[in-house]
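Enquirer: Sequence and predicted structure are below.
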Amino acid sequence: MKVVALVSGGKDSCYAMMKCIQYGHQIVALANLLPADDAVDELDSYMYQTVGHQIIVSYAECMGVPLFRRRIQGSTRHQKLSYSTTPGDEVEDMFILLNEVKRQIPSVTAVSSGAIASDYQRLRVESVCSRLGLVSLAYLWKQDQSLLLQEMIANEIVAITVKVAAMGLDPVKHLGKEIAFLQPYLHKLNKLYGINVCGEGGEYETLTLDCPLFVNAQIKLDEFQVILHSSDSIAPSAVLHPLAFHLEKKTNTQNICQEKSDIVFEVQGDCLQECGAAPQSVAEVNNLVGVLEHKLHISRTQKSDTFSICCWLQDSHKPSSGLLEDMKAVLRKIELQLAGYGFGWENVLYIHLYISDMNEFAAANETYLRFITQEKCPYGVPSRSTIELPLLPEGLGRAYIEVLVANDQTKRVLHVQSISCWAPSCIGPYSQATLHKNVLHMAGQLGLDPPTMVLCNGGTTSELEKALENSEAVAKCFNCSISTSAMFFVIYCSTHIPSSERLQIQEKLDTFLKKVKLFHLDKARISPIFLYVLVPDLPKRALVEVKPILFVAEDTEAINETLQDQSCMRSHSRLGFEHAEWHDSCVKKCVVPGKLCGVILCVTGELAVKICTDHLGANQSKGVNQNLSKEDQMEKVSRFCIYLLNKIIIENGFSWEDIMYLRFYFPTSLHLPLEALSTMFTNAFLELASMCPAIAVGNEPIFNLVPVLGAGGSATSMDDIITCELFAQKS
């Protein structure tokens, strides 16, 4: 990509440019924001470093690329962490500056910045990039600061301190000194007082005088003045004000720059009206929904404060109108359902986007962006996974969407849109992870190399390992680890994986989790459960996608056992089953007592025969099961699933009102209409409800049916005829 680099003059923005070049990008322009008054060294700004701005004008000549500069007119008006367009805010100066760069150099597609740890700065750069249709590159983001400082020095960045404001840093001794000279002392201060060795806490600021990008000349500072801002005896604050400097031409290099006056541009003017895609008219969507209304099917779980809504096209074999129309209809239906509960997209924690053809992913995403926007989700956009499913063979149209909804605004969202070395970016309104009431819902992770956003080489196991590394990077942002906090792992496996490699998936997963656990021996551990789902395709033609769900305990939180509610215990034997030892072989569960309960129930063809054999009833006799129709067999399997799930829920102190979601995965090879399966499970719930008044079954199913190519609790045997995935949380 062709990149405009935001430069403050500091070491971080210069090293970020070097990382851009390392990953194959081209720096075609520089952009700098400076005070309105040349005599002012530093502004009261959380956003911009301006000390040493008098020297930045020479960067154009040093690098041989044009420099665009704008004097800051705005101030800090929007003080919340996530930024929204605010007239008069200093961020709008960046928008005007980059908008002009884009106008003069239309080939620019990305913006580089030196953000390391500041969400405040990163989110504002991402906001401006989003408005201008540019990609944010932040290759220093979340990197270890000690290693970064060493890398900068090793890569010949010559930078001096131009501001100090921390315990142990003396203006007289340390201003104007090179970072290579100060490095040992900075590490000493880190151990003594915990300062950030890269100065990310505002401890110091730097000015780069030379680096490998300065192909034409280096900067020589001839004279400067120390201006004391605070004479605090513990942590004095002072800045270096340049008085005189000159450029020293480099030998043996071709001078590719023009005259300095030709490549420095002053950007002025007010904020321009930004252009964007025209939002779809409400009338257009409503008309479309009116046409498709008879096809739409809704399900939702019972839970009052966190629940799931699922919507799909219901007419079995009528021709679909196409993916875009189907998605519009489904999204609008969910939007109307949310409004009916007094909610909006801002209440959504997670979205499962299932489409019929991954070749249409870009079109699906474009439609998605019309409904779920950052403006509609001021508390953070939902996390998301996108999977191709065999929808059309089941008569479900081309789009099938499930949303997880909360009735409060206590969620905490991690949404990093910048491309970095940390973890894959989420460019657009979907986030890496959403934390709500101790549950971390993580977006599906592919085996992408974060700085290039390309799938790693090496096949299935390499992709899986990288996906797990990416998941761990996201988990660390919430002070947890997938090895100690994960309750669920859903592993989506592409049908393109050779059968011979499926065992390696399970082995690689076990090996990785054991390796990571070695670094978290002091943490309490949860033993996760695993679900493997075979699907036709995944985004970017990936072979695997990992979707973890984690329990994130608060530091002071105590987990107590809760008394079981015995009111529905009598229903265990009223669906025609009595407990047998082999029932336990069907179930995997992960329970945080009094908090969370996760269950995976797997029914293979062999177990289905056993279920029918053990089912109580007048028709039970030797050999009768061999003559059962597929419908009769599945009717008994559905009753067994509800019976066993109910037993597990009650025995662990939960109720059906605690269910966040319940999915039944069924293979297309079952050759049973979805409507028939839905009726079977609904009837089983109705029978259970008749025995237990606490279970309320309304007009909408309280479960989701998900068609797949295969599913199971093992990567080598994804051949269940029914796989149940249940997750419950105490209010």
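Expert: Yep, it's here.
Enquirer: Only C-alpha atoms from now on, for both contacts and neighbour counts.
Expert: OK.
Enquirer: show me the contacts for the spatially closest residue to residue 439 that is not a sequence neighbour.
Expert: Nearest-residue entry for residue 439: residue 551, 4.9 Å, with adjacent residues in sequence omitted and distances by C-alpha to C-alpha, 6 or more residues apart in numbering. Residues in contact with residue 551, defined by C-alpha atoms under 8 Å, 6 or more residues apart in numbering, are 438, 439, 440, 485, 486, 487.
Enquirer: please redo it, this time with the cut-off set to 10 Å
Expert: When contacts are counted by C-alpha atoms under 10 Å, 6 or more residues apart in numbering, residue 551 is found next to 435-441, 480-482, 484-488, 526, 592, 595-596.
Enquirer: Show me which of these are buried.
Expert: Neighbour-count burial (16 or more other C-alpha atoms under 10 Å) applied to those gives 435-437, 439-441, 480-482, 484-488, 526, 592, 595-596.
Enquirer: which ones among those are found in helices?
Expert: 482, 484, 485 (DSSP state H).
Enquirer: and the gap between the last one and residue 284?
Expert: Spatial separation of residue 485 from residue 284 under the definition C-alpha to C-alpha, to the nearest Å is 45 Å.
Enquirer: Name the nearest residue to the residue nearest the centre of the chain, ignoring sequence neighbours.
Expert: The residue lying closest to the centre of the chain (C-alpha atoms, centre = their mean) is residue 432, at 0.8 Å. Leaving aside its chain neighbours, residue 432 sits nearest to residue 443 (5.2 Å; criterion: C-alpha to C-alpha, 6+ apart).
Enquirer: also this one, for the comparison:
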Amino acid sequence: MKYIALLSGGKDSCYNLLHCSKNGHELIAAASLRPEQGKEELDSYLYQTVGQDAIEFVGRALDVPLYRRVIYGAAVEQGGEYGGRDPASGSGTSGDETEDLYDLLTTVKSHHPDVQGVSVGAILSNYQRVRVEHVCRRLGMTPLCYLWQRDQEELLSEMIEAGMEAILIKVAGIGLTTKHLGKTLAQMQPTLMKLNALYGSHVCGEGGEYESLTLDCPLFKSRIKLDEVQTVVHSDNDFATVAYLRIKEASLVPKDSAGIPEIAIPPVLSEPFQDIFDIVETAKRWPEETTNGSTQNSMVPIAVTKRLGRWVSVANIQREDIQDPEMSLEDEVRFCFGKLQESLAAHGLTLANCTNINIFLSSMELFGRVNAVYATYFGTSPPARACVALDLPPRIHVRVDCIAFAERSPTDRQALHVQGLSYWAPANIGPYSQAIVADERVFISGQIGLIPSRLSLPSPPSLAMEAALAFQHAHRVVEALKTNSGGGWQGHMQGVIYWLAHRRDIPAVRTACVKHNEDSTAPALFAVVPELPKGALVEKQVLVHTGQCDIEDDDGTIVRQTVVPTYNEGRLEDSKSNLHWEVSFFKETFSTVALVCVKGEDPSILEQLRTIPPLLAVKNALSIRLFYNVSKSEAASAAAAYLTGAPITPIPCRHLASRHGDDWDYTILATCTGVLG
């Protein structure tokens, strides 16, 4: 695609251009924001403004038009989100410095209407990423962020090896002084590595330790020469000197066109997930069986809403009048969301409180039309989501369930909604977040095996690659959330669903699940359904707990503690049925996820769950998804009767398996929580 370079003049914004070129994108213009006349630097939350005297030379060195605009706004909205979650308030915040970027890119797009992308050099800054992505979404542009979440030590070495000549133009970190100004990355690498080892300083300056100016880059047509500079010291103390170089005179020096060198591209799979690939690739597969989805006897319990403390679940939302031939698909989606809004409003909540939504369609061919309507209900930081096709009853094309959380402050809910193309994990360009965190629970959107840099499945199709990528994506989302929140928590998978397009693939994916440490102590379900998004072979959906909880000590003080869940499993049998269960629970807090798998039509075996202490929470679960074999809906209906009063979403499947069993008639996946104050 044709793209704009969003330039600060620093190493990151310039090095990202090499990756844009490597991925086949065409640079047509550059854009930069600057302080007003007479100001050399702003205390901006969003933009690097030091070195702006030389930015014109960077644009000329790239030999593309450079568009500039003065920064008039300030950091008005300083939270982790930008813009409202209500789509009606998604236009930005008046007076915020983010809106200067919107105005700048609007101008560029008016001159280059065919531009589709924006190059952004963000590595770790969620504050910057969220705001740039917000602007891009409003303008219909795609952020290109190939440095996002990269290892900083590797990145610095790659920049140097690629022939990037960038100097330190500002220092503001411990161990850096005026003597380091003007030094190149290559000269500074040993010092930066040493400071990282001693103090945890960011090697690439992501903590504000330093700013850089790029003098040469393989994409530059000329090299920038600094003819006269002046050192300006803001503060000089033993802890950290704050100083920068004022560029008084500069010039361009012609250079030979040597072409763009080969640059390091991170492998699609990192080492632990290459192991997953190998496991799946070499595992035995079952012979394929033809499975016809029969929906004549599919159970359709009524929708139920339940509140436990600050959590609300709404189950089994779907059209009610299935005899109405006039209802279009779009109207069916609107009906579902109208019912969802009514249910949430009864508890004082809105769609903005949703943490996770599951959408079940009668065919993935409907996805585009459904998504177009779905998107109108959400603005910034939409809920996590999974979407698969099911053998739904006739004339029902959409079924929805939802879990929402009543926040008391903006910090009660945290979203990760990365919309830029990168090597990290798939961009969520659509109206859903990679993950939502609330009350220490992490809802992760269903992950399919897309190659992140191009948002496409492996070609030719490969179960091993798709599975390894789905595992890797889920892992990386959790790791990014840890960084985003400042760390301090480990994260424990409490429940995993593997949605599969073919029964034959269960043994291979199950073997990987059992051997993967993160999955090894979480209830795991393998559900075969007719179709997955984009024709994927496997989709991984995960519920994680941070492992943190607040506990009152002996003197009444609330103390934040790190805790670890307990995993139990077992089996019950009688003459008519057999039952297998897996449960992840905490002794210190109320978060429990239980999977109960049953074969046999006598639901009385479920009564025995009352004798197993970790499973007592199932009867009073916040949310229950009742997976059942489409040919065994009678047995599932009997189970639903046992669970009367619970919010149940029925999910017809073509095959159900667990770690230690296959061909279950039905399974109960229960998400349980305690009552919060």
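Expert: Thanks, I have it. It should be emphasised that the depicted structure is a prediction, and the values quoted were computed from it without experimental measurement.
Enquirer: The residue nearest to the centre of the first structure touches residue 412, doesn't it?
Expert: No - counting by C-alpha atoms under 10 Å, residue 432 of the first structure does not reach residue 412; the two are 11.2 Å apart.
Enquirer: Please enumerate the shared neighbours of those two.
Expert: Jointly contacting residue 432 of the first structure and residue 412 under the rule C-alpha under 10 Å, 6+ apart are residue 381.
Enquirer: Please enumerate the strands of the stretch 551-677 of the second structure.
Expert: Remark: strands assigned in the stretch 551-677 of the second structure by DSSP state E, counting those that start in this stretch are 558-562, 566-573, 578-585, 592-599, 623-629, 648-653, 655-658, 661-662, 666-672.
Enquirer: what's the closest non-adjacent residue to residue 34 of the first structure?
Expert: residue 71 (4.9 Å).
Enquirer: what does that neighbour align to in the second structure?
Expert: Matched by TM-score structural alignment, residue 71 of the first structure corresponds to residue 70 in the second structure.
Enquirer: Equivalent analysis for residue 419 of the first structure, please.
Expert: In the second structure, residue 419 of the first structure lands on residue 421 (TM-score structural alignment).
Enquirer: so its match makes contact with residue 149?
Expert: No - between residue 421 of the second structure and residue 149 no contact is recorded; they are 11.8 Å apart, counting by C-alpha under 10 Å.
Enquirer: These two: who's more crowded?
Expert: residue 421 (25 against 19; other C-alpha atoms under 10 Å).
Enquirer: check contacts around residue 704 of the first structure.
Expert: 298-301, 308-312, 402, 661-665, 678, 724-725.
Enquirer: Can you turn the buried part of those residues into a ChimeraX selection?
Expert: Burial among the contacts of residue 704 of the first structure is assessed by 16+ other C-alpha under 10 Å; the matching ChimeraX selection reads:
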select :298,299,300,301,308,309,310,311,312,402,661,662,663,664,665,678,724,725
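Enquirer: circling back to that earlier point, can you count the residues close to the residue nearest to residue 432 of the first structure?
Expert: 27.
Enquirer: gap between it and residue 222 of the first structure?
Expert: 53 Å.
Enquirer: so how far is the longest helix seen in the first structure off the chain centroid?
Expert: Using DSSP H, we find that the single longest helix of the first structure is helix 630-651. Here helix 630-651 of the first structure is found 35 Å from its chain centre; the criterion is C-alpha atoms, centre = their mean, to the nearest Å.
Enquirer: what do you get for stretch 652-666 of the first structure?
Expert: 25 Å.
Enquirer: same question, stretch 633-651 of the second structure
Expert: 32 Å.
Enquirer: So which residues of the stretch 51-200 of the first structure form strands?
Expert: Assigned by DSSP E, counting those that start in this stretch, the stretch 51-200 of the first structure shows strands spanning 67-71, 110-112, 135-137, 158-165.
Enquirer: How about the stretch 251-400 of the second structure?
Expert: For the stretch 251-400 of the second structure, applying DSSP E, counting those that start in this stretch gives strands covering 304-308, 311-317, 354-361, 384-389, 398-405.
Enquirer: can you put those in TSV and add distance to residue 471 of the second structure?
Expert: Converted to TSV, the strands of the stretch 251-400 of the second structure look like this (distance: least, C-alpha to C-alpha, whole Å):
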stretch	distance to residue 471 of the second structure
strand 304-308	31
strand 311-317	27
strand 354-361	20
strand 384-389	15
strand 398-405	24
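Enquirer: of those, which approaches residue 664 of the second structure most closely?
Expert: strand 384-389 (19.7 Å; C-alpha to C-alpha).
Enquirer: now that closest one: which residue numbers in the first structure?
Expert: Using TM-score structural alignment, strand 384-389 of the second structure pairs with 383-388 in the first structure.
Enquirer: Just tell me what residue 595 of the first structure corresponds to in the second structure.
Expert: Using TM-score structural alignment, residue 595 of the first structure sits opposite residue 590 in the second structure.
Enquirer: from memory its match sits against residue 618, does it?
Expert: No - look at residue 590 of the second structure against residue 618 with C-alpha under 10 Å: they stay out of range, at 12.0 Å.
Enquirer: and for the two, which residues touch both?
Expert: 672, 673.
Enquirer: Contact partners for the alignment partner in the second structure of residue 492 of the first structure?
Expert: Alignment note: residue 492 of the first structure maps to residue 499 in the second structure; criterion TM-score structural alignment. Counting by C-alpha under 10 Å, 6+ apart, residue 499 of the second structure touches 387-388, 446-448, 506, 525-532, 536-541, 653, 656.
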